[in-house]
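> Give me a model of this one.
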Amino acid sequence: MNESTDTTSAKTFLVTGGAGFIGSAVIRELIRATPHRVVNVDKLTYAGNPESLAPIDDSERYEFRLGDICDAKVMARLFRELAPDVVMHLAAESHVDRSIDGPAAFIETNVVGTYTLLETARQYWKELKGRDPDKAAAFRFHHISTDEVYGDLHGVDDLFTECTPYAPSSPYSASKASSDHLVRAWQRTFDLPTLVTNCSNNYGPYHFPEKLIPLTILNALAGRPLPVYGDGLQVRDWLYVEDHARALIQVATEGAVGETYNIGGHNEKTNIEVVRTICALLEELAPTKPAGVAHYADLITFVSDRPGHDQRYAIDASKIQRELGWQPRETFDSGLRKTVRWFLDNEIWWRRVQNGSYQGERLGETA
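This is a model prediction of the structure:
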């Protein structure tokens, strides 16, 4: 690990949901590329995996706290103890299919949890203004959201901008839209220094296997069907998770208070195109196939579409490029190749997720 050791401008980052896919990428990047101290607060639901933080777990600047953002007393105690300079709020239930089967958890975590965290941050910041005005002036609350709050794009040229009206289609996206509105209301009403980002579909190392890209890779390696919803022509803009992590840190440290930044990878692909590209990569990188499989693409299986499935998402990321100078480093081809290679090289990680043994790991101090 090439860890940054310059501590002259070090801040304390409180990252919620840091054992998740995007959160763990943010923490790995913070430890690798900045001098900041990072405290990860995570409830460790099924999608939280401490093993995703193994590359930085021995850093003196990293600390894990087991905690629930819905617990106001625990959050208040953490803020008093840790005195964060930046809050990066990533803790969320995030799988659309699960939100259809059980919406209640999404309302609790994404709406009630965000409200609880906002109120905790507001009280902390209010008290901070009285005793340390400079620290209070530099404090930031960064809320990480999704492009799914915008709903559906039916044309082939339209893009989601920061001014696109909200039109969520699923319980998941509705709960995230609610949390976005809460954050903006706390900024407008209470002057809490907040920022919001909305991102396109992420992919990359440590991706939980229920999502399209890792599910396709692992099912193919096992010779299982590769399920594709409907006709597979739904379009998504794909963003490599390490590019996203860099963008989030840049927004948290350089973004303008009260602003929203859309983050996308400029990689619009249909779902069937993604699945077929993965199959082609596996033909090259994993040519020895499971018994009875002649070609990975033969495993593609079209299944009934899910309710309310949005047809197209696409992000206009020109604002963050123009104002903060961020742009993705990975193309879809380069990022997907890295992703497939990572899953081929890290069988222990995904096997432990598949068999559930990763959930036996509950590292760090309880908040």
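> going forward, measure contacts between C-alpha atoms and count neighbours the same way
Noted.
> what comes into contact with stretch 324-339?
Applying Cα atoms under 8 Å, 6 or more residues apart in numbering, the contact partners of stretch 324-339 are 203-205, 238-240, 243-244, 247, 250-251, 254-255, 265, 267, 278, 281, 320-321.
> What residues sit buried inside that stretch?
Buried residues in stretch 324-339, counted by 16 or more other Cα atoms under 10 Å: Leu324, Trp326, Gln327, Pro328, Glu330, Phe332, Gly335, Leu336, Arg337, Lys338, Thr339.
> thinking again about what came up before, please check the contacts of stretch 324-339 and keep the buried ones.
Neighbour counting over the contacts of stretch 324-339 (16+ other Cα under 10 Å) leaves 203-205, 238-240, 243-244, 247, 251, 255, 265, 267, 278, 281, 320-321 as the buried ones.
> To check against the first, give me the structure of this:
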Amino acid sequence: MMKRLLVTGGAGFIGSNFVRYVVQAHPAVHVTVLDKLTYAGNRANLAGLPAERVRLVVGDVCDAQLVDRLVQQTDAVVHYAAESHNDNSLIDPAPFIQTNIVGTYTLLQACRQYGVRYHQISTDEVYGDLPLNNEAKFTPTSPYQPSSPYSASKASADMLVRAWVRSFGLRATISNCSNNYGPYQYVEKFIPRQITNILSGRRPKLYGSGANVRDWIYTADHSRAVWDILTRGTLGETYLIGANGEHSNREVLGMILRLMDQPADAFDWVRDRPGHDRRYAIDATKLRTELGWRPQYRDFEQGLRQTIAWYRDHRAWWQGSKATVEAKYAQHHQ
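Okay, here's the model as predicted:
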């Protein structure tokens, strides 16, 4: 029984949703969150959680002494901490190399030394992209073909995990998940950016032709999948997490505009970013058949409606960072 978890990046979007899931669904588990509290990490993401169940340690996954001390005190590590925004990696790749590769190495070494179970949170972006208007999907055996400094750094981290499993017998698993959406997502990301643009009186923005397709999953479903893999997954294996939620960026923006009572053309086209992947799609058959996982949020529009309501009801959470994000986009992308 895993009673002590170390969750890196647990004050970020996907990590904090996982922490909240564990607290709610597994009352015997104590969580230590290690988070650097960069721009995307936020103490408020953990607000309201009981102090006797959740401890926040502010620090860097590249700090070997700190990581060593925390890993000694835990039964398992779930590694969410990452620089994760493609646009930022095109401007300055250095933080991605440091956090995503060196940070993973630091954790792996500590887990190896103390025999601690390790789970790597990865992304479907390590596989590159797929053709549009095609039935192909990523599987656990798809070759890695990353397109950006971000996805290359995550691919590198995954390879380190596989090497530590084979060379040192590390008890580890990897999950590669499709695009998450839901509460607590930082406003630079596609869905919350469009929602908060409308809520703050700005026009939404759409890259290129808007034809790029993403496979969307509500973040609560991701959290349940990670727990299933951590507790019942086969060591050394990779599991893909997806909810068959493929939609083009144009379709997603169209839904947001309609759900927020905006005209269908109330947005601006902007220049596409370099190396923009065309399509992601996940085949989660292995996760479904081996572990019996199923997404609970199967209606994308319903999940989107809940997400819009969350941002509408939590303006104080995002308003402070909105102007900074938009100024950065204006400088680099328009």
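> What would you report as the TM-score here?
The TM-score (TM-score structural alignment, normalised by the length of structure 2) is 0.94; 321 aligned residues with a Cα RMSD of 1.2 Å.
> And the strands in the stretch 151-300 of structure 1, which stretches?
For the stretch 151-300 of structure 1, the strands defined by DSSP state E, counting those that start in this stretch occupy 194-199, 201-203, 226-229, 235-240, 260-263, 268-270, 300-303.
> Identify whichever of these lies nearest to Arg312 of structure 1.
strand 235-240 (4.5 Å; Cα to Cα).
> The equivalent of Asn212 of structure 2 over in structure 1: neighbouring residues, count only.
Aligning on TM-score structural alignment places Asn212 of structure 2 opposite Gln234 in structure 1. Gln234 of structure 1 has 19 neighbours, counted by other Cα atoms under 10 Å.
> Pull the contacting residues for the nearest residue to Gln234 of structure 1 once chain neighbours are set aside.
Leaving aside its sequence neighbours, Gln234 of structure 1 sits nearest to Gln311 (Cα to Cα, 6 or more residues apart in numbering; 4.6 Å). Contacts for Gln311 of structure 1 were tallied using Cα under 8 Å, 6+ apart; they are Asp152, Leu153, His154, Leu233, Gln234, Val235.
> so how far is stretch 303-321 of structure 2 from its chain's centroid?
The chain centre lies 18 Å from the centre of stretch 303-321 of structure 2; the measure is Cα atoms, centre = their mean, to the nearest Å.
> correction: stretch 274-288 of structure 2
Distance of stretch 274-288 of structure 2 from its chain centroid, counting by Cα atoms, centre = their mean, is 14 Å.
> Show the end-to-end separation of it, please.
Terminal residues of stretch 274-288 of structure 2 are spaced 35 Å apart (Cα to Cα, to the nearest Å).
> Aligned counterpart of Asn45 of structure 2 in structure 1, please.
Aligned by TM-score structural alignment, Asn45 of structure 2 pairs with Ser52 of structure 1.
> tell me the secondary structure for that match?
Here Ser52 of structure 1 is recorded as helix under DSSP: H, G, I helix; E, B strand; the rest coil.
> contacting residues for it?
Ala19, Gly20, Phe21, Ser24, Tyr206.
> which residue ranges form the strands in the stretch 1-150 of structure 1?
Assigned by DSSP E, counting those that start in this stretch, the stretch 1-150 of structure 1 shows strands spanning 12-16, 37-42, 62-66, 86-89, 140-146.
> which bit of structure 2 covers the third one?
Taking TM-score structural alignment as the measure, structure 2 aligns residues 54-58 with strand 62-66 of structure 1.
> do the longest one as well
Per TM-score structural alignment, the counterpart of strand 140-146 of structure 1 in structure 2 is residues 117-123.
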